[in-house]
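**Student:** Provided below are the primary sequence and the corresponding predicted coordinates.
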Amino acid sequence: MDTKMKELIAVGASVTANCVPCLKFHFAKAQEAGASEDEVREAVRVGRMVRKGAAGKWDEEAKSIIGQQMNSDSVSTGTNRDSAYFRA
């Protein structure tokens, strides 16, 4: 794999990780390696797509966990105050 491809992957990964300093660094490196504007845009698009997919799955898991706790009579997170919070 050549340097340009590695930097384009790093651009996408930076977007996925929400890492602005990483994106700035790898964007500059991708340009130095000869990446076109269209190639960088595509790497950003792929990074956003991965981030969106991961966020969607995370949201499903959070709803599943929180929904189970809210429908339960007791919450195994600690004090009664915590349980009341989840049932409110």
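**Tutor:** Arrived safely. Numbering: from 1, shown residues only.
**Student:** all contacts plus neighbour counts: C-alpha atoms, from now on.
**Tutor:** Noted.
**Student:** all helices for the protein, in order.
**Tutor:** Remark: helices assigned in the chain by DSSP state H are 3-16, 20-32, 37-71, 80-87.
**Student:** now do the buried residues in the longest one.
**Tutor:** With burial defined by 16 or more other CA atoms under 10 Å, the residues of helix 37-71 counted as buried are 39-40, 43-48, 50-51, 69-70.
**Student:** now those as JSON lines including distance to residue 8?
**Tutor:** JSON lines is the format used below for the buried residues of helix 37-71 (distance: CA to CA, whole Å):
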{"residue": "39", "distance to residue 8": "7"}
{"residue": "40", "distance to residue 8": "6"}
{"residue": "43", "distance to residue 8": "6"}
{"residue": "44", "distance to residue 8": "9"}
{"residue": "45", "distance to residue 8": "11"}
{"residue": "46", "distance to residue 8": "10"}
{"residue": "47", "distance to residue 8": "10"}
{"residue": "48", "distance to residue 8": "13"}
{"residue": "50", "distance to residue 8": "14"}
{"residue": "51", "distance to residue 8": "16"}
{"residue": "69", "distance to residue 8": "42"}
{"residue": "70", "distance to residue 8": "43"}
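**Student:** adding another structure so you can compare the two:
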Amino acid sequence: MSSIHRSDQSDSDEVSNGRTLFTPAVKELVALSAALACNCEPCLRYHYREAKKLGISDEDIRAAFDLALAVKQTPARNAQELAERLLGSAGSRPEDE
């Protein structure tokens, strides 16, 4: 498994010394977002269980999911807008923009 799946001593030392905000809970929220963004269902199940073990609320998990979906959907939305411009204006080519 990758290092995101475990919390080693150096991570907890950095947190206790105040040098990072990248706590185990934050790591799981990031991992959940990445799993959703890349459509990895096993990853999503794993990191959801790990997040719940850490006491992360459904509200925080939902916020992570919403952010991941917004990021994931941006390229598709941009491509759709480009397609509409290509079809909508014969005189204006997008590569000229």
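**Tutor:** Great, that's in hand. Only a predicted model underlies this, so the values are computations on that prediction, with no experimental measurement involved.
**Student:** care to give me the TM-score?
**Tutor:** Taking TM-score structural alignment, normalised by the length of the first structure as the basis, the two superposed chains have a TM-score of 0.62; 65 aligned residues with a CA RMSD of 2.0 Å.
**Student:** what does residue 37 of the second structure align to in the first structure?
**Tutor:** Taking TM-score structural alignment for the superposition, residue 37 of the second structure sits opposite residue 16 in the first structure.
**Student:** ok, its match to residue 44 of the first structure distance?
**Tutor:** According to CA to CA, to the nearest Å, residue 16 of the first structure stands 9 Å off from residue 44 of the first structure.
**Student:** cool, and residue 56 of the first structure?
**Tutor:** Distance, residue 56 of the first structure to residue 44 of the first structure, by CA to CA: 18 Å.
**Student:** which residue is nearest the middle of the first structure?
**Tutor:** Geometric centre of the first structure, nearest residue: residue 51, 4.1 Å, by CA atoms, centre = their mean.
**Student:** the spatially closest residue to that residue that is not a sequence neighbour and residue 52 of the first structure, how far apart?
**Tutor:** Counting by CA to CA, 6 or more residues apart in numbering, residue 51 of the first structure lies nearest to residue 16, which is 4.7 Å off, once chain neighbours are set aside. Plainly put, residue 16 of the first structure is 8 Å away from residue 52 of the first structure if you go by CA to CA.
**Student:** what's the answer for residue 87 of the first structure, then?
**Tutor:** 30 Å.
**Student:** how far apart are stretch 26-35 of the second structure and its match in the first structure?
**Tutor:** Following the fit onto the first structure, the mean deviation recorded for stretch 26-35 of the second structure is 0.6 Å by mean CA distance after the TM-score superposition for the first structure.
**Student:** got the contact list for that stretch?
**Tutor:** For stretch 26-35 of the second structure, the external contacting residues (CA atoms under 8 Å, 6 or more residues apart in numbering) are 4, 41, 43-44, 47-48, 50-51, 61, 64-65, 67-68.
**Student:** let's see that with 7 Å instead.
**Tutor:** Stretch 26-35 of the second structure has contacts (CA atoms under 7 Å, 6 or more residues apart in numbering) with 4, 43-44, 47-48, 51, 61, 64-65, 68.
**Student:** same thing with stretch 31-47 of the first structure?
**Tutor:** For stretch 31-47 of the first structure, the external contacting residues (CA under 7 Å, 6+ apart) are 3-4, 8-9, 11-13, 15-16.
**Student:** I appreciate the help and will end here.
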